[in-house]
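>>> Take a look and give me a structure for this.
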Amino acid sequence: MTQESREGAAQPLGIAMIGYAFMGKAHSNAWRNVASYFDVPAFEQKVLVGRDPAGVADAARKYGWAETATDWREVLTRDDIHVVDICAPGWLHAEIATAALEAGKHVLLEKPLANTLAEAEAMTAAARQARARGVHSMVGFNYRRVPALALARELIAEGRLGSIRQVRASYLQDWLADESAPMTWRLKKETAGSGALGDIASHAVDQVLFLLADQVTEVSGRLQTFTHQRPGTSGLEDVTVDDAAWATLSLASGAIASVEASRVATGRKNALEIEVYGSKGTLTFNLENLNELRFLDATAPAREQGFRRILVNEPEHPYLAAWWPQGHIIGWEHTFTHQIRDFLTAIATGTPPSPSFEDGLTVQRILAAVEESAASKSSAVPLNGTAAVVPPAPSEGA
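Next up, the predicted model:
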């Protein structure tokens, strides 16, 4: 059913979600709550899809889905399904997303876009063709919806930092610091595509592009695996992806960004830290203090300069008008609610949502260049024709 015929029949959007583990739980929470706080088009949590009948049934009961299915292909044939939210592992992204778009379903897809650059390019072509038919798609880089980072983007766009000179973006975790931590699909190249690089460095790279609306022209990188084998179901198994990644990004504006990601940084739980240095000021952010942004105004007299803490929970801040009275903070899970809100609003207005599959492809090209540089021990890999990521318009909240 086309968007026009659906609207003509005043039928709520039917939502199907594929995958119900970590990201499935986070997305389900957002679907359950978004209409309670934001004005969004009517929708129904129709069906949750998973391979294990008992597991998916239990998840559907807890997460508010009306029914379950074990075959995503059958779900795509249903006329009452208009949106497919893909929370499956990376090796399934290309097949499911392409099929959903071809079936005329709007697609929300968890990052990274794909496991390989070739898959990402094919998916972006499919998204472009679908868009011409009024079918929308978006990549789930949820940290664009952190109010403090959305505010940082606004301040940078307003020129409050002057000319941006350098950016430091690091994403550090420690869930693999223990060498006895068991093998998972995230540690195998054939299922995960890459390790810390695709898993969390993708977020850091996307933030550089989101905050600066700039273009990466050159990349140098290094990857490292510290623990080469981990206990699996039949003894020790080889780890075939990176534990940590480093990259230097040259930007078209002349700014330089350094990116670091690790899943073995002992003591760091979920530390996405961003520092943006400009000629007139500096901004810093740490995801472990999600509601805070620190700002230094270098145009003030020297005796008054110093970082000041902005508690980002005023109604004037992005997304916050829909939530609690000022002084009452929000959390990590709210970024997914904001993401669903923006996606549904884009569908309703016919506005291409952001980040698009093209934006996801841009990140994928940068990650591929990091891998190329690391493998060849090249000092720099040029990026030609990589489109700049254009951030969405600032949100007014509800």
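>>> from here on, contacts and neighbour counts on C-alpha atoms
Noted.
>>> How many residues are close by Gly159?
By other C-alpha atoms under 10 Å, 14 other residues sit near Gly159.
>>> ok, now how distant is it from Ser234?
57 Å (C-alpha to C-alpha, to the nearest Å).
>>> Likewise for Tyr277?
Distance from Tyr277 to Ser234, by C-alpha to C-alpha: 49 Å.
>>> Mind checking which of the two has more residues around it?
Taking neighbours as other C-alpha under 10 Å, Tyr277 and Ser234 compare with Tyr277 leading, 19 against 6.
>>> I'd guess that one is in a helix, am I close?
No - checked against DSSP: H, G, I helix; E, B strand; the rest coil, Tyr277 lies outside a helix; its state is strand.
>>> Let me see the contact set for it.
For Tyr277, the contacting residues are 161, 164-167, 283, by C-alpha atoms under 8 Å, 6 or more residues apart in numbering.
>>> One more pass at 7 Å, please.
Tyr277 is in contact with 164-167, 283, counting by C-alpha atoms under 7 Å, 6 or more residues apart in numbering.
>>> With Ala21 instead?
Neighbours of Ala21 in contact, by C-alpha under 7 Å, 6+ apart: none.
>>> go again using 10 Å as the cut-off
With contacts defined as C-alpha atoms under 10 Å, 6 or more residues apart in numbering, Ala21 is in contact with 27, 50, 55-56, 59, 87-89.
>>> Distance of it relative to Glu179?
From Ala21 over to Glu179 (counting by C-alpha to C-alpha), the distance is 24 Å.
>>> Likewise for Ile96?
34 Å.
>>> Pick out whichever of the two has more residues nearby.
Ile96 (21 against 13).
>>> Please compute how far the strand or helix carrying that one lies from its chain's middle.
Using DSSP states H and E, Ile96 falls within helix 93-102. The chain centroid and the centroid of helix 93-102 are separated by 18 Å, computed with C-alpha atoms, centre = their mean, to the nearest Å.
>>> likewise stretch 178-192?
That offset, for stretch 178-192, works out to 21 Å (C-alpha atoms, centre = their mean).
>>> Equivalent analysis for stretch 334-351, please.
14 Å.
>>> ok, now stretch 137-144?
Worked out by C-alpha atoms, centre = their mean, stretch 137-144 lies 4 Å from the chain centre.
>>> before we go on, could you also do this sequence so I can check it against the first one:
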Amino acid sequence: MEQRDSGAAPPTLGVGMVGYAFMGAAHSQGWRTVGRVFDLPMRPVLAAIAGRDPSAVRAAADRHGWAAAETDWRHLITRDDVQLVDVCTPGDSHAEIAIAALEAGKHVLCEKPLANSVAEAEAMTAAAERARARGQMAMVGFNYRRVPAIAYARKLIGEGRLGTLRHLRFTYLQDWLVDPEFPLTWRLQREHAGSGALGDLGAHIVDLAQYLAGEHLVGVSALSETFVRERPLLAGASTGLSGAGGGAERGPVTVDDAALFTGRLTSGALASFEATRMASGRKNALRLEINGELGAIAFDLERLNELSFHDNTEPAATAGFRRILVTESEHPYLEAWWPPGHALGYEHTFTHQARDLVEAIATGRDPAPSFADGLQVQRVLAAVEESAEKNAVYTPVQAQD
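Take a look at the predicted model:
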């Protein structure tokens, strides 16, 4: 690990988090760990965590190391010991909380996707720009940028090792909705999640495509589908709806199960995307391949310490994809971790995310991805939905007598 200066202790940065479920736990791990691994210019302190259920949020505070628990996020953002607010709630509350926190003088980290609509994302970006003039920072949490292999891929592309980019392929496949009896959680309701696999998974691969290529998507053509249109209601969430047979109560799924789309980048390079939570057997299969005139890279999140690289300038007799084990100290983020060959995992991306934001705050450097970057992704997602709606006409072939 990094060696620490024996001089004066760095100033503290009080962190307040809103939300304590899956992302709350992941972000807590990052904040709890980052100061023990990296030599930081500020020391993050887990000041308070907020959630509506008093017993659940208190348990989360005890489990993850937060000093205090709040049941109202509005009170959390007024605390003097909180300088940064980390928003880990469902998308329907991102805009309200993030804007209020910025207006209260706090730095903000907000989970992806930035919002549930372009209008909300635009309002958040405008608030972030106003806050930036006061010295506050705002960043959106696309944590996969912080996978060392992906950050290294970005470096190779930036150095011109792939030459002019021609074709990008991105897929993000999960299977947790394959069972039609999986309950109707908030992620399956548009009013809370904004969209389904598109926003949940597609946002990641849209961001990664633009991040790695260093350019924006300027046009898309899309298809989407909801395969299971009703699901059992969660206990205590009765709405009076029921299945056709009068059995367990069910409610409508109002988001997509899968989205497929193609796109064009500003340079003219072509891209394809696939996001689904209905891919049987795939747990967290984010895969990408980028082809350029001089070479190609490929990556699989389920083997996240590895990057495949092909140098097209080598003689054909010996050329081919080679495996790079991204665990060397000169690779991104690895200077603070273990000796070469000792692998990192998913949770480390949140530690790296925390490090980058703390350093941006301490140095006055604009963090990335910014709210403006999140807005750009939101515009792409909206264009995908618009295209999918236009392409939604489906006429099945009639069986012949």
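>>> related to what we said a few turns ago, remind me what the next helix or strand after the helix holding Ile96 of structure 1 packs against, helices and strands.
Where DSSP H and E defines the elements, the next helix or strand beyond helix 93-102 of structure 1 is strand 106-110. When contacts are defined as 3 or more C-alpha pairs under 10 Å, 6 or more residues apart in numbering; DSSP states H and E, strand 106-110 of structure 1 sits against strand 13-18, helix 22-37, strand 83-86, helix 93-102, helix 117-131, strand 137-140, helix 334-349, helix 357-376.
>>> How about Ala25 of structure 2, nearest residue that isn't a chain neighbour?
His64 (7.1 Å; C-alpha to C-alpha, 6 or more residues apart in numbering).
>>> what's near enough to touch the one you found?
20, 24-29, 31-32, 46, 49.
>>> overlap between those residues and structure 1?
Retained in structure 1: 20, 24-29, 31-32, 46, 49, out of the contacts of His64 of structure 2 (criterion both residues aligned by TM-score structural alignment, their matches' C-alpha atoms under 10 Å).
>>> and the residues you listed as CSV, adding distance to Leu201 of structure 2?
Formatted as CSV, the kept ones among the contacts of His64 of structure 2 follow (distance: C-alpha to C-alpha, whole Å):
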residue, distance to Leu201 of structure 2
Tyr20, 20
Gly24, 18
Ala25, 19
Ala26, 17
His27, 18
Ser28, 21
Gln29, 22
Trp31, 24
Arg32, 26
Leu46, 28
Ile49, 26
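>>> Which one of the residues you listed is nearest to Phe309 of structure 2?
Ranking the kept ones among the contacts of His64 of structure 2 by separation from Phe309 of structure 2, with C-alpha to C-alpha as the measure, puts Ala26 on top at 29.9 Å.
>>> my guess is the closest one contacts His352, does it?
No - using C-alpha atoms under 10 Å, Ala26 of structure 2 is not in contact with His352, being 11.9 Å away.
>>> Looking at those two now, which is surrounded by more residues?
His352 (26 against 19).
>>> if I look at the more buried one, how far off is Ala319 of structure 2?
Counting by C-alpha to C-alpha, the gap from His352 of structure 2 to Ala319 of structure 2 is 34 Å.
>>> repeat for Val178 of structure 2
Applying C-alpha to C-alpha to Val178 of structure 2 and Ala319 of structure 2 gives a distance of 40 Å.
>>> Give me the more crowded residue out of these two.
When Val178 of structure 2 and Ala319 are compared for neighbours, Val178 comes out ahead with 16 against 12, by other C-alpha under 10 Å.
>>> got the contact list for the more buried one?
227-228, 257, 277-281.
>>> and it, what pairs with it in structure 1?
Alignment note: Val178 of structure 2 maps to Ala177 in structure 1; criterion TM-score structural alignment.
>>> in stretch 57-73 of structure 2, what's buried?
Neighbour-count burial for stretch 57-73 of structure 2, counted by 16 or more other C-alpha atoms under 10 Å, picks out 57-58, 60-61, 64-66, 68-71, 73.
>>> for stretch 260-280 of structure 2, same thing?
Residues 260-265, 269-279 are the ones in stretch 260-280 of structure 2 that count as buried (16+ other C-alpha under 10 Å).
>>> thinking Ala285 of structure 2 is in contact with Leu301, fair?
Yes - if you go by C-alpha under 10 Å, Ala285 of structure 2 and Leu301 touch, sitting 6.1 Å apart.
>>> any idea whether Glu335 of structure 2 is helix, strand or coil?
Glu335 of structure 2 ends up helix, using three-state DSSP.
>>> Identify the residue spatially nearest to it, adjacent ones excluded.
Ser329 (4.4 Å).
>>> what's the answer for Arg51 of structure 1, then?
In space, Arg51 of structure 1 is closest to Thr70, 4.9 Å off (C-alpha to C-alpha, 6+ apart).
>>> any idea how far that neighbour lies from Tyr20 of structure 1?
12 Å.
>>> what's the overlap in contacts for these two?
In terms of C-alpha under 10 Å, 6+ apart, Thr70 of structure 1 and Tyr20 are both contacted by the residues 48-51, 56-57.
>>> Tell me the one of those residues nearest Glu102 of structure 1?
Using C-alpha to C-alpha, the shared contacts of Thr70 and Tyr20 of structure 1 come closest to Glu102 of structure 1 at Val49, 18.7 Å.
>>> In this model Ala66 seems to touch that closest one, though I could be wrong.
No - taking C-alpha under 10 Å as the definition, Val49 of structure 1 is not a contact partner of Ala66, at 11.2 Å.
>>> overlap in contacts of these two?
Here Val49 of structure 1 and Ala66 have 16, 57, 60 as joint contacts, going by C-alpha under 10 Å, 6+ apart.
>>> Can you tell me which residue sits nearest the middle of structure 1?
Most central in structure 1 under C-alpha atoms, centre = their mean is Phe141, positioned 1.5 Å from the mean C-alpha point.
>>> Spit out the contact partners of it.
Neighbouring residues of Phe141 of structure 1 by C-alpha under 10 Å, 6+ apart: 109-113, 202-204, 206-207, 335-336, 339, 354-356, 360.
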